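A.B. asks: heads up, no residue letters with this:
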């Protein structure tokens, strides 16, 4: 796309529009020579402060909100973040790739990765890198689309109403997936119904020929179907009433590796799959990804091949054998009540003694203390031998658990206790919200760091 074309898309003006732009950057730390630098104003920084640095790094042009004293072409717009979104949408419209939008309270990243690895078996596939799923990350992902791409798998997150609607307008998905609806990021939505309404904004961005892939087991399934309007709906879930459902599930943990085998039923046909993950939530994730592939006409053999290549998302129920001989399950990517329930269910299915090492759950709003009390009781009822917890409201969790629970003020103290008391016969789950940095506990137990 030429700079002049970009200028037209964003509604700006430029003096030299003949330059061809191949890629865009919003960060001078990763800017490559020839990139067009977009100066984004963030809550912690202002990209305009780095315009001169971008020029020094050989940016070919800049998009900014105020004229800059530089010797490279510039396009001046009213809002650079909106300009970025317009460019992402324009690039999406200029490419033939089928776009799959993925949202939900839990499992977005895992399902996105599963879909991508399956679709890569049948065509060139672009996917969101990591969890760049917000109003900056989604346009940047769309800008990475190439003419040769057959599919684009776009993860969409939200912590306030209308955010998914904005992202959906950028991506214009052909298929929309809602993994589930739960208390994650509850404080930004006031109620669970508020979460549901926001997630369903994805469905409202589908075209008339779009396909909605929805969780039949979810309490908001009917709500989502209504929001899907005239779009075709394919359901997935553990329920036999789902369009895509499982039969004969068998899971195991051997030598520190998970494996689950089961049969998928779809339109009265059956095919076997295996994946290196465990838990009902991951089975649902497999079903969601398979439903997308089936909606796009992918043959069973390619779904099978793709799923065999799936690996745990880092920090999502990753099993390790500790130097002590015990098993550590690293689930530190994030935490909310639903994802904790999923992890506890896995531990209960595995059997044997298990401990829970928990960092406080974030973004739960006014319900935080009550929810922390509830999970303390739940951890106890699910059979945990011990509970070690840290962070805001986690004291409520240990109090609710009762005997065998310890609340810590510091990670150092927690690490010391764990190293002293673990015998090697236990399985331990380490989980917490990102702000708790519970990966420090994992590193200390696996590699001797920390205390």
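C.D. replies: Arrived safely. Predicted model, so just to flag it, every value in this text is computed and none were measured.
A.B. asks: from here on, contacts and neighbour counts on C-alpha atoms
C.D. replies: Fine.
A.B. asks: how close does the residue lying closest to residue 143 once chain neighbours are set aside sit to residue 173?
C.D. replies: Among residues not flanking residue 143 along the chain, residue 88 sits closest, at 4.9 Å (C-alpha to C-alpha, 6 or more residues apart in numbering). Computed with C-alpha to C-alpha, to the nearest Å, the distance linking residue 88 and residue 173 is 13 Å.
A.B. asks: and for the residue nearest to residue 143, the neighbour number?
C.D. replies: By the criterion of other C-alpha atoms under 10 Å, residue 88 has 23 neighbours.
A.B. asks: also this one, for the comparison:
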């Protein structure tokens, strides 16, 4: 049962956010039409075969909607130019291409498709009168985005990042949907290297910047944790007094991020006593979620989360803090938090035959997220099995991180682990529980072990390890719950 009570006030933050909301409500106007000629001018090229009004952006001919600009991307395995006719059949009104085309359709020619998409996104953002919320971090971005999307949808029209479209192509696809003239846009931002967040932020220009954390995920790609901290912090650069930074008060880097965000307003979330949105109490129900009590800038909120684990609680706090910056009613915030169920591949539970429960958390993995997932699995009744594949992009420290996971498994006493991949052999060798090892997912699928009645199975690994194939195999054979 949700309960909301008034504890006090931190009126300076609420007055700031109310002013912003009133500005948006009073000044918002219908989005102006974006013409191909406008885009061409921003790119310094000419239109061919006339002009067109652009309603949206597509880089996949199958996803084209009427009125879209289709960007023909030349990839390693697929050339978008081969699908121009298909895109036009689906309603594309113009084409951006890297080489001349024979089709008499409004078009622009430019070699860099990323530049086309970025310019499209920037033009849409420049004409948008609502509020953009940007979210980044090493872990939890999609869950925090989904929480905030659920909240904002209860307060007004909202667009948000779809799936994993959080890179240099995905962010423009989200910004293209600003043509719908929503009140809120929630934009997730990921990074592969230093400078990526700065680049994405230059397109999205969020008035509210949410920084969840900086963890060891992908440290092999970045080179060091310090570089990850620096990169994630790029979302805080060049904020103004009218903007708000939402920061994790429990992170070691909180103080430096707070300075970096100046002169923006700060709303902190977490368990630390300094947090503006602070966790007061939690009752962990394992796979069934948590009951939490939160002091949200003076409003006491008690609610139930369906997202399991401590990470779910942290992401909910982040979303509540961002929603508080928007001055969304506390009851609407609570309703949005309680309405969200786990996203597929990110901790959703699948009920199989014979009482077997499968926790599908195979979208990605880092040492901290695997440890947290194992803690959640440990709250389930025995028997329990952890199916863990390699955590990739950890650099030279990869073996050590996998050994630490094995030791954590031993400390928890989870009954069995199935390790998949070369690095995961270190998990098997470092734990004292029953352990099986498979060289890759293909070998696992070819010789899948049996699972017991009422067993709980956690499936987690880096996306490149393709454990989603194991999940599909399990769910397609419900009768005996074998691969």
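C.D. replies: Happy to help now that I have it. Being a predicted model, the structure only gives us computed values, none of them experimental.
A.B. asks: contacts only, for residue 274 of the first structure.
C.D. replies: If you count contacts by C-alpha atoms under 8 Å, 6 or more residues apart in numbering, residue 274 of the first structure has them with 259-262, 304, 307-308.
A.B. asks: same thing but at 10 Å, please
C.D. replies: 249-251, 259-263, 286, 304-310 (C-alpha atoms under 10 Å, 6 or more residues apart in numbering).
A.B. asks: that one belongs to a strand, doesn't it?
C.D. replies: Yes - assessed by DSSP: H, G, I helix; E, B strand; the rest coil, residue 274 of the first structure belongs to a strand.
A.B. asks: about what we covered before: can you tell me how far the aligned residue in the second structure for the residue nearest to residue 143 of the first structure is from residue 337 of the second structure?
C.D. replies: Taking TM-score structural alignment for the superposition, residue 88 of the first structure sits opposite residue 121 in the second structure. The spacing between residue 121 of the second structure and residue 337 of the second structure, counted by C-alpha to C-alpha, is 29 Å.
A.B. asks: quick one, strands of the stretch 201-350 of the second structure?
C.D. replies: Remark: strands assigned in the stretch 201-350 of the second structure by DSSP state E, counting those that start in this stretch are 208-211, 244-248, 265-270, 277-284, 290-296, 299-305, 348-351.
A.B. asks: returning to that earlier point: which single one of the contacts of residue 274 of the first structure is nearest to residue 181 of the first structure?
C.D. replies: Distance to residue 181 of the first structure across the contacts of residue 274 of the first structure (C-alpha to C-alpha) is lowest for residue 286, with 17.0 Å.
A.B. asks: OK, contacts around the residue sitting nearest the centre point of the first structure?
C.D. replies: Nearest to the mean C-alpha position of the first structure, by C-alpha atoms, centre = their mean, lies residue 109 at 2.9 Å. By C-alpha under 10 Å, 6+ apart, the contact list for residue 109 of the first structure reads 102-103, 115, 128-133, 154-157, 285, 313, 316.
A.B. asks: among these, which one has the most neighbours?
C.D. replies: Neighbour max across these (other C-alpha under 10 Å) = residue 154, 33 neighbours.
A.B. asks: counterpart of that residue in the second structure?
C.D. replies: That one, residue 154 of the first structure, aligns with residue 187 by TM-score structural alignment.
A.B. asks: what sits against residue 217 of the second structure?
C.D. replies: 137-139, 225, 228, 364-369, 391-394.
A.B. asks: for the stretch 101-250 of the second structure, what spans make up the helices?
C.D. replies: Remark: helices assigned in the stretch 101-250 of the second structure by DSSP state H, counting those that start in this stretch are 113-126, 141-155, 170-176, 196-204, 219-222, 225-232.
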